[in-house]
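Asker: prediction below, plus the sequence it came from.
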Amino acid sequence: MTNQGPEGGSLAARIERLFQIVRRPNGDAYSNEEVARACREASGESFSTTYLWQLRTGRRDNPTKRHLEALAQYFEVPPAYFFEDGPADRIAEELTLLGALRDAGVREVALRAVTLSPDGLGTITDMIEAIARREREAAERQRTEQRS
């Protein structure tokens, strides 16, 4: 496994990024306990809250493939996110988009966007830009009308 990448960072940084960006619909972070429990159930192997904390903080950095697959499944990212710098960098960018969309209240759309191609993500960006432009124009018209 590649532990360091230009953008992907260490395994701990990659896991922490998932916790920071992928949130509950109400915006709260998932706890180590609930993620560890789900990973235990998904992998069929031991996966304690302490072990997850150690992975998040870099105190442990050599998890099994099944543990990483369980984490990937929980956070809905491909397992390559943990293994390869190129995909990790791309996914990190997509996670940033996911965070921005989550903050805008459209988490479900963001989760679907994670699997889109760069062209698909570009189309979404174009649509957002067009909507934002229309809203700015409408706000400007409203300000103009209020001044009259």
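Answerer: Happy to help now that I have it.

Asker: contacts, neighbours, all on C-alpha from now
Answerer: Will do.

Asker: end to end, how far does stretch 67-83 reach?
Answerer: This stretch, stretch 67-83, spans 13 Å end to end (CA to CA, to the nearest Å).

Asker: I'd like the distance between the closest residue to Leu68 other than its chain neighbours and Arg136.
Answerer: Spatially, and ignoring its direct neighbours in sequence, Leu68 is nearest to Pro79 (6.7 Å; CA to CA, 6 or more residues apart in numbering). As for Pro79, its distance to Arg136 is 40 Å (criterion: CA to CA).

Asker: alongside the first one, take a look at this:
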Amino acid sequence: MSEQRADAGGEPAQPAGTVESAASDEQAPRDAKSESSVIAQRLRYLFENKRKPDGKRYSYREVLAAIDAQGGPSMSVGYLSQLVTGVRTNPMMDAVQALAKFFDVPLSYFDAHENTAETNEQLKLVAALRHAGVQDVAMRTVGLPPESIDLVLSMIDRVRQVEGLPPAEQLPEDPE
């Protein structure tokens, strides 16, 4: 089994193998050790794919500081490192709950029998939108009246035309 360690600054080391394969679900029954392995795999996936606004990975210290600021359980960098590497085989439930809250995933994400494909796809989409700058544009429209948002969209369409890009696909209206 590959191992991932934290460096002295609490930065998660890059895990061996692909993050994609680490987050895949298997249908075979799991014992306590493999339950821990699932938690470790999914934590590694989250550390790799849930990034800070600047695109950098969260360090263990940053995650623990945010959990502490939210009144979550006290954990050490070593403890979190053991969870991420799968060394820790019996994680505290409140620690798993706090990590789920920090990474904004349902607690069931860490359940060995839960299919995480949909959550992982959502994480990839958010990362892609952030990388493309779409998130910045969308955030700047918060609070604008619908007419102003329509004006911004018209400007974007015009810029696409000037740049020689094809028209953006129209998204269906929200039925609600």
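Answerer: Cool, got the structure. Just so it is clear, the structure is predicted and the values come from calculations on it, not from any experiment.

Asker: drop the TM-score for these two in here.
Answerer: Scored by TM-score structural alignment, normalised by the length of the first structure, the superposition of the two chains gives a TM-score of 0.62; 117 aligned residues with a CA RMSD of 3.5 Å.

Asker: rewinding a little: what's the residue nearest to Leu68 of the first structure aligned with over in the second structure?
Answerer: Under the alignment (TM-score structural alignment), Pro79 of the first structure maps onto Leu107 of the second structure.

Asker: just give me the residue right at the centre of the second structure.
Answerer: Closest residue to the average C-alpha location of the second structure: Lys50 at 2.8 Å, with CA atoms, centre = their mean.

Asker: now do the contacts for the match of Pro79 of the first structure.
Answerer: Val96, Gln97, Ala100, Lys101 (CA atoms under 8 Å, 6 or more residues apart in numbering).

Asker: swap the cut-off to 10 Å and go again
Answerer: Leu107 of the second structure sits next to Met93, Val96, Gln97, Ala98, Leu99, Ala100, Lys101, Glu114 when contact means CA atoms under 10 Å, 6 or more residues apart in numbering.

Asker: now the fourth one: closest residue in space, sequence neighbours ignored.
Answerer: The one in question is Ala98 of the second structure. Using CA to CA, 6+ apart, the nearest residue to Ala98 of the second structure is Gly72, at 6.0 Å.

Asker: the one you found and Ala66 touch, don't they?
Answerer: Yes. The pair Gly72 of the second structure / Ala66 is scored as a contact, 8.5 Å apart, by CA atoms under 10 Å.

Asker: neighbour count: these two, which is higher?
Answerer: Gly72 (18 against 14; other CA atoms under 10 Å).

Asker: pretty sure that one sits in a strand.
Answerer: No. Per DSSP: H, G, I helix; E, B strand; the rest coil, Gly72 of the second structure lies outside any strand segment and is coil.

Asker: and it, how far from Ala65 of the second structure?
Answerer: Gly72 of the second structure is 9 Å from Ala65 of the second structure, by CA to CA.
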